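K.L.:
quick one, fold the following:
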Amino acid sequence: MSIVIVAHLIAKPGQEDLVEKVLREAVPDVHAEPGCSRYSLHKKQGTEGHFVMVEKWESEQDLQAHRKGTAMAKVGKALADALDGAPDVVVLDALPAGVPDKGSL
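P.N.:
Reported below is the predicted structural model:
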């Protein structure tokens, strides 16, 4: 069973461009990680610094490896002073309904 994550990251005022740059640069490395089915960056409409990452991992082991991997270590180091608090990470359990391709991630 796959794992879906929604992570909210809020940049400190004046750090919005840095946060977006660091997150964008991490995407190709994360896409290459084992078990990564989705890792997509978004920005909350009407904001300058509220970023949302939607992720899908094939297993808990893949997710744990990602969290401990080099890409996240680089992101953590680069954004240590740029975020307004720790990321708000929500782990979701899918409740598929309707058309399979539309009813779940």
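
K.L.:
please count neighbours and contacts with C-alpha atoms only from this point.
P.N.:
Fine.

K.L.:
how about the strands in the chain?
P.N.:
3-10, 36-43, 50-57, 88-92 (DSSP state E).

K.L.:
and of these, who's closest to K77?
P.N.:
Of all the strands of the chain, the one in closest proximity to K77, counting by Cα to Cα, is strand 3-10 (14.5 Å).

K.L.:
give me the contacts around the closest one.
P.N.:
Residues outside strand 3-10 that contact it (Cα atoms under 8 Å, 6 or more residues apart in numbering) are 49-60, 63, 83-94, 105.

K.L.:
one more, please, to line up against the first structure:
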Amino acid sequence: MLYITAAIKVKPEAIEALTDIFEPLVTATRREQGCHRYEAHRPTDDPATIIMLEEWQSEESIQAHNQSEHFQQFITSIEPLLAEPLQIYITQKFF
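P.N.:
As a prediction, the model looks like this:
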């Protein structure tokens, strides 16, 4: 099992658009083979940041997700709204 934690920080003027950008991504991704968890969280003190918590069966399932149409559309939509580069951590269970 592989886990991804990603921090996505957008410009303040983009906050209102986040639901429209993330909802189709999350809905479609949760139906993907190999996806065990795919959640978007927002810190209570920072509405411009989204923390993604993901759990995947394998590297192959992550690659398939990254190449999916809905993920590619998400990247195209979110890139001009980013306030900082994405922070992505792919991890395995330690103990």
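
K.L.:
need the TM-score from the superposition.
P.N.:
The TM-score (TM-score structural alignment, normalised by the length of structure 2) is 0.92; 95 aligned residues with a Cα RMSD of 1.1 Å.

K.L.:
how about TSV for the strands of structure 1, with mean neighbour count added?
P.N.:
Formatted as TSV, those follow (neighbours: other Cα atoms under 10 Å):
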stretch	mean neighbour count
strand 3-10	20
strand 36-43	17
strand 50-57	20
strand 88-92	12
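
K.L.:
OK, contacts around the nearest residue to V22 of structure 1 once chain neighbours are set aside?
P.N.:
Using Cα to Cα, 6 or more residues apart in numbering and skipping the chain neighbours, the partner closest in space to V22 of structure 1 is V75 (6.4 Å). Counting by Cα under 8 Å, 6+ apart, V75 of structure 1 touches V22, L23, A26.

K.L.:
quick one: buried ones out of those?
P.N.:
By neighbour count, with 16 or more other Cα atoms under 10 Å, the contacts of V75 of structure 1 hold L23, A26 as buried.

K.L.:
K12 of structure 1 - how many residues pack around it?
P.N.:
Residues near K12 of structure 1, counting by other Cα atoms under 10 Å, number 15.

K.L.:
aligned partner of V6 of structure 1 in structure 2?
P.N.:
Taking TM-score structural alignment, the alignment pairs V6 of structure 1 with T5 from structure 2.
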